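Colleague: please work out how this folds:
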Amino acid sequence: MSIEAPILLSDNWFIGEDKTLRFTVVDSAGAVQVISGWALEWVLRNNPGSSAELLTKTTAGSGIAITNGAGGICEVTIEDGDTLGIGPGDFFHTLRRTGDGNEVVLSFGQAILQVAATR
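Modeller: This is a model prediction of the structure:
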């Protein structure tokens, strides 16, 4: 089941900082999914219809860790250098399961990236 999970101003995500985003994956009944061994991808885009990816993290490459497979929890790690080439703004993010026959959106929403006086 897809869960809307916006990254808002109150989440304090700034350009040039390390940030960890935690997601809990649930099924259509709201029960926690066991995600052990799943291939996951997190993408940041300008808007939902944009084909250009500003930032991508995966379990296969780097950036996503399944920290509690039985509890349905994964963490997306954004390193300070990942956002230096992206200006502040209102973007859109999606976490999805990947793999043949298993592609499904797990979480999505607005993502506000802010700028501070230092980077």
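Colleague: CA only for contacts and neighbour counts going forward, please
Modeller: Will do.
Colleague: ok, residue 19 touching residue 75?
Modeller: No: with contact defined as C-alpha atoms under 8 Å, residue 19 does not count as touching residue 75 (10.0 Å).
Colleague: settle it for me: which of these two has more neighbours?
Modeller: residue 75 (19 against 16; other C-alpha atoms under 10 Å).
Colleague: does the more buried one really touch residue 41, like I thought?
Modeller: No: Residue 75 is not in contact with residue 41 according to C-alpha under 8 Å; the separation is 11.0 Å.
Colleague: any residues in contact with both of the two?
Modeller: residue 64 (C-alpha atoms under 8 Å, 6 or more residues apart in numbering).
Colleague: hang on, residue 104 packs against residue 42?
Modeller: No: the pair residue 104 and residue 42 fails to qualify as a contact (C-alpha under 8 Å) at a distance of 11.9 Å.
Colleague: burial measure for residue 78, as a count.
Modeller: 20.
Colleague: what's the closest non-adjacent residue to it?
Modeller: Using C-alpha to C-alpha, 6 or more residues apart in numbering and skipping residues adjacent in sequence, the residue nearest residue 78 is residue 19, 5.1 Å away.
Colleague: cool, residue 22 as well?
Modeller: With C-alpha to C-alpha, 6+ apart, the residue lying closest to residue 22 is residue 75, at 4.5 Å.
Colleague: another sequence for comparison is provided below:
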Amino acid sequence: MNFNLFGNSQPDEDYSDIAEEILEELLRQVRQSYNVALTVIGTSAILAFVGVGLVYANKVQEGAVTTAAGGVTTVAATRFANQKKKELQQMMELVEKRRAKEELRKMIPRPQAMPPVKPR
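Modeller: Okay, the predicted model is just below:
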């Protein structure tokens, strides 16, 4: 970042590096949340199967509670994972739009400033 002490402002000062870092961090967080949700889904599905196994082992009360807990957790985690998946897709679209905008900006040449005209 350039600091200007003499009041000459720079047109179109670009903060795209900062915005890109922010987008990358948000993208990383959304990915991790999605991975956690998938892990919870797998764990809760195993819990539900254990509950079914307990029911077959004539431990009906424990099996019913375990199956219900696993099922509820699976449904909640699936909703959470779907929400994070949508957020991830939105973030990826935003990153792609930003990259396309940067590429377009690189392709279009900036006009050079005209030197001041001296009076005769």
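Colleague: TM-score of the superposition?
Modeller: Overlay of the two chains. TM-score (TM-score structural alignment, normalised by the length of the first structure): 0.18; 44 aligned residues with a C-alpha RMSD of 5.4 Å.
Colleague: list the buried residues in stretch 80-97 of the second structure.
Modeller: 80-81, 83-85, 87-88, 91, 95 (16 or more other C-alpha atoms under 10 Å).
Colleague: can you put these in TSV and add secondary structure?
Modeller: What follows is these, written out as TSV (DSSP: H, G, I helix; E, B strand; the rest coil):
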residue	secondary structure
80	helix
81	helix
83	helix
84	helix
85	helix
87	helix
88	helix
91	helix
95	helix
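Colleague: now for those, which pair is the farthest apart?
Modeller: Farthest apart among the buried residues of stretch 80-97 of the second structure by C-alpha to C-alpha are 80 and 95. That separation is 22.3 Å.
Colleague: which strands or helices does the helix or strand encompassing residue 43 of the first structure pack on?
Modeller: Using DSSP states H and E, residue 43 of the first structure sits within strand 39-45. Using 3 or more C-alpha pairs under 8 Å, 6 or more residues apart in numbering; DSSP states H and E, the elements in contact with strand 39-45 of the first structure are strand 53-58, strand 64-68, strand 89-98.
Colleague: still on that earlier bit, angle of the host helix or strand of the residue nearest to residue 22 of the first structure against strand 64-68?
Modeller: Assessed by DSSP H and E, residue 75 of the first structure sits inside strand 73-78. Angle of strand 73-78 of the first structure versus strand 64-68, following axes from the mean of the first three to the mean of the last three C-alpha atoms, to 10 degrees, is 150 degrees.
Colleague: counting by contacts, list what strand 73-78 of the first structure packs against.
Modeller: strand 19-24, strand 64-68.
Colleague: would you turn the ones you listed into CSV with distance to residue 54 of the first structure?
Modeller: Output for these, formatted as CSV (distance: least, C-alpha to C-alpha, whole Å):
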stretch, distance to residue 54 of the first structure
strand 19-24, 16
strand 64-68, 16
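Colleague: can you tell me which of those is nearest to residue 90 of the first structure?
Modeller: strand 19-24 (16.7 Å).
Colleague: circling back to that earlier point, and of the helices and strands packed on strand 39-45 of the first structure, who's closest to residue 111 of the first structure?
Modeller: Nearest of these (C-alpha to C-alpha): strand 89-98, 4.9 Å.
Colleague: may I see the buried residues of that closest one?
Modeller: Per 16+ other C-alpha under 10 Å, strand 89-98 of the first structure contains these buried residues: 90-98.
Colleague: go on, stretch 37-51 of the second structure?
Modeller: Per 16+ other C-alpha under 10 Å, stretch 37-51 of the second structure contains these buried residues: 37-38, 40-42, 44-51.
Colleague: so how far is residue 45 of the second structure from residue 92 of the second structure?
Modeller: 29 Å (C-alpha to C-alpha, to the nearest Å).
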